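Student: Compute the structure for the input listed below.
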Amino acid sequence: MARLDYFELPAADIAGSRRFYEQAFGWSLAEFGPTYAATVTGDTDIGLDADAASQPKAPLPVIQVDDVEPALEAVRSAGGVIVQPIYEFPGGRRFHFRDPAGNELAVWQKAGE
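Tutor: Reported below is the predicted structural model:
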């Protein structure tokens, strides 16, 4: 299974960005430390990243898969360029790639799967 389930957005002002999405759409965002907040609906969620070292430069689509290693090989075989190799983060493992048009996306696998 592979499905688009997440978008990460740069958010220099995490409190202001969080307040905007809560007020504009009625979303509830959970805090994951001082620089990250996200919806946790289990559907397509949104993450706000205020950490200058890790935040995406543009919206980052994130695709969930069952197994990240074969997904990395499939992306590479299809012509994608790996820009960040597989790494662990709280909640799972992921990698980033650029598609042939130059768009950056991420692929992740939930921890324990």
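
Student: Going by C-alpha atoms from here, please, whenever you check contacts or count neighbours.
Tutor: Noted.

Student: in terms of contact, does residue 62 touch residue 103 like I think?
Tutor: No: between residue 62 and residue 103 there is no contact, the gap being 11.8 Å when judged by CA atoms under 8 Å.

Student: For stretch 70-84, which residues meet the burial criterion?
Tutor: 71-72, 75, 80-82 (16 or more other CA atoms under 10 Å).

Student: Next, the structure of the following sequence, for comparison with the previous one:
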Amino acid sequence: MKTPNIHINYIEFKSTDLEVSKTFYSKAFGWTFTDYGPNYTAFENAGISGGFEKTEALVNNGVLVVLHHKNLENIKQKVITLGGKISVDIFSFPGGKRFHFLDPSGNELAIWCESDD
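Tutor: Predicted coordinates for the structure are as follows:
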């Protein structure tokens, strides 16, 4: 199934302890997990896909809404033109690439696309 553009596609949470998070969400809600290294785990069976990123910082607003778009450069320029500020420039990860931005109110979101290769 082709991923639509600019729909909420993925949600990321921060976690100070991935094992505690995995135990809590799997036992409480039946979520299943796939680890991607020591600092990241993805979840499924939650109604929407998402993941937990390990952090040492105090978690204040630890949810990152991730949108999808097929052309990161184009949507990045549109975000900037409309008053968004890039908080994390485009970077690659297994299976894709993404960037983070702050909307005009300061909410952080991310936009990703599949890898070109």
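
Student: Quick check: the farthest pair among the buried residues of stretch 70-84 of the first structure?
Tutor: 71 and 81 (12.6 Å; CA to CA).

Student: Among the buried residues of stretch 70-84 of the first structure, which lie within strands?
Tutor: Those of these mapping onto strands are 81-82, per DSSP state E.

Student: export the buried residues of stretch 70-84 of the first structure to TSV and tack on distance to residue 12 of the first structure?
Tutor: Listed next are the buried residues of stretch 70-84 of the first structure as TSV, based on distance: CA to CA, whole Å:
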residue	distance to residue 12 of the first structure
71	31
72	30
75	31
80	29
81	28
82	26
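
Student: Looking at the buried residues of stretch 70-84 of the first structure, which is nearest residue 18 of the first structure?
Tutor: residue 82 (30.4 Å).

Student: So what does residue 107 of the first structure match up with in the second structure?
Tutor: Under the alignment by TM-score structural alignment, residue 107 of the first structure pairs with residue 111 in the second structure.

Student: wait, doesn't that match sit right on residue 99?
Tutor: Yes: under the criterion of CA under 8 Å, residue 111 of the second structure makes contact with residue 99 at 5.7 Å.

Student: No further questions, thank you.
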